[in-house]
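# Model the structure of this input:
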Amino acid sequence: MTEFAGIRWREREVCIEYVRIAPGRTDAPLVVFLHEGLGSVAMWKDFPQQLCDAGGFRGLVFSRPAYGRSTPRDEDERWDIDFMHRQAYEVLPAFFEAIGLHEKPWLFGHSDGGSIALLYAARFPDKVAGIVVVAPHIFVEDVTVANIEEARTAYETTDLPQRLGKYHDSADSAFWGWNRIWLHPPFRQWNIEAELAGIRCPVLAIQGIDDEYGTLEQIRGIARRAPQTQRVELADCGHSPHRDQPEQAIVSAVTFIDQNRSPKP
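Okay, the predicted model is just below:
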């Protein structure tokens, strides 16, 4: 069942949609799913349910402001270079507070959501049990920009707006917020490698070898700066391992959480 939580952010009231998975598993680890740059609750489809069922976990899936059924971005709202930092440092804590979440969750983040998970874990090391990051970004690469430029052309010339409209109340809000900041020339300098040293929790980093939005240097760079990181590099897999190879993504994540969770008293 979809629920909504209100927070105050960017000097206005914002409504965030979220869905709880298996809340009755009260003693189970809680996994919070952080979606990609064009994602939402609906865009995950049934993957969070599958992962939680496989591991016997609880789940929390939500749409960031501007996405899904959450409050859309104002038409003239332009995101800044630090937009992922603000999601990690401002939106996520405010959302957790709004829904009364005070335990240490596991974060499962894809793409931009993975970057946000890394930033949150670095800033709030005592508030997260561990993180699974899938095709995250820690710096900007030429291949990323080139494919985001192709996405802009597709949005302007194909039925991509209609297809995205299945997952967002406002496809324009979701697409242009993401696309414009990634193609903003100063964003080429965006880099969160220095922040990674602050991560203390266990980290699992998964990436497809054929990722069209980044090279394996993204997760290898995480492992160099957070040496507790476990890496999984998947052959015949693109930017979305949870869609390209869901069984492998689930097995890897469940095994990782089970190996690193605190034993029951």
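# CA only for contacts and neighbour counts going forward, please
Fine.
# Strands of the stretch 101-250 of the chain, start to end?
Applying DSSP state E, counting those that start in this stretch to the stretch 101-250 of the chain gives strands spanning 106-110, 130-134, 203-208, 229-234.
# Outside of the second one itself, list whatever touches it.
Right, the one you point to is strand 130-134. Strand 130-134 is contacted by residues 105-111, 113-115, 117-118, 121, 201-207, 240-241, 253, 257, 260 when judged by CA atoms under 8 Å, 6 or more residues apart in numbering.
# again with the third one
The set of residues that contact strand 203-208 without belonging to it, under CA under 8 Å, 6+ apart, is 130-136, 216, 219, 222, 228-241, 249, 253, 256.
# Kindly report the same for stretch 90-110.
5-7, 9, 16, 29-36, 114-117, 126-136, 240.
# Could you also give me the structure for this next sequence, so I can compare it with the first?
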Amino acid sequence: MMTPVVRDYPVQLSPEVQLQVRHIERVGGGPTLVLLHEALGNIALWRGFPEQISEATGLDVLVYERLGYGASTPITLPRPDDYLEQEGRIWLPKLLDALEMEQAILLGHSDGGSVALVGAAVSPRVIGLITMAAHIQVDNLTLAGIRQTLERYQNSDLPERLARYHGDRTDLLFRAWYETWLRDSFQTSFDLTPWLGQIGCPALIMQGQKDSYGLPEQVAEIARGIGQQATPHFIPECGHSPHLEQPEICLEEIRRFILAL
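Modelled structure (predicted):
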């Protein structure tokens, strides 16, 4: 297998919006695996996973930073209640179109999983969908996890640790996360269920058995909404980040799913 070429570059999607991407080019042609990061993520916080999944599957991998993150266009607060839907409905398809990506397999973690659900529903370029700890609604476990993390942010070295990755955007991104999810209007309006029936591609819906940010019922509801082409899968001895906590199991499940495509 050839040594991949890794390129970092910006993609201009509109006069006001630019997204930063990392492209791991291994084979050229065929589908590209597109990674969508979590609420407090960026390219760097995927750590070695993009390279590992590229090697395991033999596919090109595209990782990108959503609005507000990394080197992408900054955001202002407050975020709109439908910000995740906007990411999946508008900016993800625009990115795939701008890169002329004929076939994409979406792999989203947490918030990125929610974005991937909407993106798979609206983009004909998507031939496969993988989610890890995606949400379609706000549940009590999610809110409890966010409140606990907010307390850690206020009373520990968590801001300094996040600042290694987010720099001077750290406080803004943390506020964007917790203020939005703890807002009453977001909690009552956030519901991705209507998008699920529009997803026509095979889907692997994963979550750690010990995930402290989402109830296992979310997995069942997502799979039920997508239909028989969706496979729910729980990873044992695993919390919110399967790709970091149980990388070997996670990589193997993804590899099997992609081979079946």
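# The strands of the stretch 101-250 of the first structure: which one's closest to Pro161 of the first structure?
Nearest to Pro161 of the first structure among these is strand 106-110 (21.3 Å), distances taken as CA to CA.
# For the closest one, grab the matching residue range in the second structure.
Under the alignment (TM-score structural alignment), strand 106-110 of the first structure falls on residues 105-109 in the second structure.
# follow-up on the earlier one: buried ones among the contacts of strand 203-208 of the first structure?
130-136, 216, 219, 222, 229-234, 237-241, 249, 253, 256 (16 or more other CA atoms under 10 Å).
# Could you report the distance from the residue nearest to the spatial centre of the first structure to Gln259 of the first structure?
Centroid check for the first structure by CA atoms, centre = their mean gives Gly113 as the closest residue, at 1.7 Å. For Gly113 of the first structure, the distance to Gln259 of the first structure equals 23 Å [CA to CA, to the nearest Å].
# State the number of residues packed around Cys190 of the first structure.
Careful, residue 190 of the first structure is Trp and not Cys. The number of residues packed near Trp190 of the first structure is 14, by other CA atoms under 10 Å.
# which residue in the first structure lines up with Phe234 of the second structure?
That one, Phe234 of the second structure, aligns with Glu233 by TM-score structural alignment.
# The residue nearest to its match when sequence neighbours are not counted: neighbouring residues, count only.
The shortest distance from Glu233 of the first structure to any non-neighbouring residue, by CA to CA, 6 or more residues apart in numbering, is to Gln207 (5.2 Å). By the criterion of other CA under 10 Å, Gln207 of the first structure has 31 neighbours.
# Please tell me how far Gln207 of the first structure sits from Thr71 of the first structure.
31 Å.
# what do you get for Leu164 of the first structure?
Distance from Leu164 of the first structure to Thr71 of the first structure, by CA to CA: 16 Å.
# ok, now Gly221 of the first structure?
Taking CA to CA, one finds Gly221 of the first structure at 34 Å from Thr71 of the first structure.
# Name the residues that touch the longest strand seen in the first structure?
If you go by DSSP state E, the first structure has its longest strand at strand 12-21. Outside strand 12-21 of the first structure, the residues that touch it by CA under 8 Å, 6+ apart are 1-8, 41, 48-49, 52, 58-65, 68-71, 95.
# can you rerun that using 6 Å?
With contact meaning CA atoms under 6 Å, 6 or more residues apart in numbering, strand 12-21 of the first structure is reached by 2-8, 58-63, 69-71.
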